[in-house]
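In: The following block contains a protein sequence and its predicted model.
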Amino acid sequence: MTQTSHNPDSTRERIQRTAIELFSDNGYERTSLREIAEQLGLTKAALYYHFKTKEDIAASFFDSYAADVDAICEWGEALPRTLDNRIELLRRYAEVVRSHVPVMKFMQHNQAALTTLDRGSVFRQRLNRLRDLLVEDDAPLLHRLRAWDALTTLYSAWVTFRGRRESDVELRDAALAISESLIEANAKNIDPTSK
């Protein structure tokens, strides 16, 4: 037995990685704990030690994402709302999205499971908290929409965009360029609807 097999975090992470792959390939509803255990070469008892249900596994994906976004928000909330800080917030969020792509794809393709797990609200709450750091509540609608689009562009680059096989770096850079330009337009008070 390797040393990593004795590490609970390592086994837990392997379970999460395998589960998200199976959920993505077979669908959340059609994947059982038995299949996850078999794929990993674990007994069901060993799997139960870490997660009692597949709902617990799925919830752990969202908890990890939420903790990462909360850390960014706490960082942003402690600083003045300058353009530079807002741009840095977008960069940090881009890295969180990139590191949670399998979870984001799971969310996109398993909407029914999100409702059952009541985890869609976790995602929305975090996006709203991030948006609040990018734009003031009383800002014009155009500015509020730009801030929202700056965040959703980062999400869609990895989850919904169907490109020609761009690398992670190319996707990140292009999505960040769009997101940053939206926040910069707010800072410069650019209104493309005025003539």
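Out: Okay, I see it. The model shown is predicted, which means the values in this text are computed figures rather than measured ones.
In: going forward, measure contacts and count neighbours with C-alpha atoms only.
Out: Will do.
In: May I have the distance across stretch 108-124, first residue to last?
Out: Distance across stretch 108-124, first residue to last, is 13 Å (CA to CA, to the nearest Å).
In: Then stretch 153-167?
Out: Note: stretch 153-167 ends 16 Å apart using CA to CA.
In: Grab the most central residue of this protein for me.
Out: residue 97 (4.3 Å; CA atoms, centre = their mean).
In: Please name the nearest non-neighbouring residue to that one.
Out: Leaving aside its sequence neighbours, residue 97 sits nearest to residue 155 (CA to CA, 6 or more residues apart in numbering; 6.3 Å).
In: got another, please set it beside the one above:
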Amino acid sequence: MPRRSADTRAEIRAVALELFAQRGFEQTSLREIAERLDITKAALYYHFPSKDKLISELFSPLVVDLEAFSVDAVASGPEGMRATLDGYLELCHRHKMLFQGLLRDFGALARLDVLDALVRKRVELDRALVGSDRPADRARAVIAFGGLQDCVVLMAEEPLDSYRTAAVDAALRALLPD
């Protein structure tokens, strides 16, 4: 694939994200990324000295978005459940290629502490959503958020608006105690 612009670093990120989403982080080599871009492996290393640095940079926007989202979700508390769930679905959709890569390869992210940071933030969100630390309440939050993430990954080819309402409604039902 010939390069389309002068922003090689951005092109590397875009191609890497696509390949990671398709195959996983460990199963994609830097050589494959370089070949797809028709650049040398040395040129790729100039921009990203290791695959770990590339992966970390790809996850940085998700971590930033999740942090900002978390502040809003904690502030709205259980009263803002629908808006929180809809916002989370939107966030997951925006970063769906990363979630696809995550599904294929948790190990690479555990090595980089990315997974720990994401899990800690999710636990915080679970608690904020239900306003409780009780295991039964948190289980409902885990199912609600996890279900939204799964929708985005498993329905990646579908437009978000084709399933948004159904997904948020189902997540809300999971949150309501019997």
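Out: Yep, that arrived. None of these values were measured; they are calculated from a predicted model.
In: what's the TM-score for these two chains?
Out: TM-score of the superposed chains, computed with TM-score structural alignment, normalised by the length of the second structure, equals 0.82; 175 aligned residues with a CA RMSD of 2.5 Å.
In: Specify the local secondary structure of the residue nearest to the centre of the first structure.
Out: Here residue 97 of the first structure is recorded as helix under DSSP: H, G, I helix; E, B strand; the rest coil.
In: Next, count neighbours for the residue nearest to residue 97 of the first structure.
Out: By other CA atoms under 10 Å, the residues close to residue 155 of the first structure number 22.
In: Any figure for the gap between the counterpart of it in the second structure and residue 132 of the second structure?
Out: Residue correspondence to the second structure (TM-score structural alignment): residue 155 of the first structure is matched to residue 149. For residue 149 of the second structure, the distance to residue 132 of the second structure equals 22 Å [CA to CA].
In: if we can go back for a sec, for residue 190 of the first structure, see how far away the residue nearest to residue 97 of the first structure is.
Out: 24 Å.
In: Contact partners for residue 155 of the first structure?
Out: Applying CA atoms under 8 Å, 6 or more residues apart in numbering to residue 155 of the first structure gives the contacts 94, 97, 104.
In: Can you tell me which of those is nearest residue 20 of the first structure?
Out: Residue 20 of the first structure lies nearest to residue 104 out of these, by CA to CA, at 10.3 Å.
In: quick one: that closest one and residue 96 of the first structure, what's the gap?
Out: The value you get for residue 104 of the first structure to residue 96 of the first structure, if CA to CA is used, is 11 Å.
In: who has more neighbours, these two?
Out: Taking other CA under 10 Å, residue 104 of the first structure and residue 96 do not tie; residue 104 has more neighbours (22 against 18).
In: Now check the first structure for the residue matching residue 60 of the second structure.
Out: Per TM-score structural alignment, residue 60 of the second structure is aligned with residue 63.
In: Please identify the helix or strand for its match.
Out: helix 54-77 (DSSP states H and E).
In: for that helix, packing partners?
Out: helix 8-26, helix 83-99, helix 120-134 (3 or more CA pairs under 8 Å, 6 or more residues apart in numbering; DSSP states H and E).
In: buried ones in it?
Out: Across helix 54-77 of the first structure, burial judged by 16 or more other CA atoms under 10 Å covers 54, 57-58, 61-62, 65-66, 68-69, 72-73, 76.
In: Stretch 101-111 of the first structure now?
Out: Within stretch 101-111 of the first structure, judged by 16+ other CA under 10 Å, the buried ones are 102-107, 109-110.
In: returning to what we had before: which of the contacts of residue 155 of the first structure lies at the shortest distance from residue 24 of the first structure?
Out: residue 104 (10.6 Å).
In: Let me have the buried residues of helix 54-77 of the first structure in CSV, adding distance to residue 150 of the first structure as columns.
Out: Shown next, in CSV, are these (distance: CA to CA, whole Å):
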residue, distance to residue 150 of the first structure
54, 33
57, 30
58, 27
61, 23
62, 21
65, 18
66, 19
68, 18
69, 15
72, 16
73, 15
76, 16
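In: Out of these, which comes closest to residue 131 of the first structure?
Out: Residue 131 of the first structure has its nearest neighbour among the buried residues of helix 54-77 of the first structure in residue 73, at 9.8 Å by CA to CA.
In: what residue of the second structure matches up with the closest one?
Out: Aligned partner of residue 73 of the first structure by TM-score structural alignment: residue 70.
In: Tell me if I'm right that its match and residue 123 touch.
Out: No. In terms of CA atoms under 8 Å, residue 70 of the second structure does not count as a neighbour of residue 123; the distance is 10.5 Å.
In: got the contact list for residue 159 of the first structure?
Out: Counting by CA under 8 Å, 6+ apart, residue 159 of the first structure touches 101, 104-105, 108.
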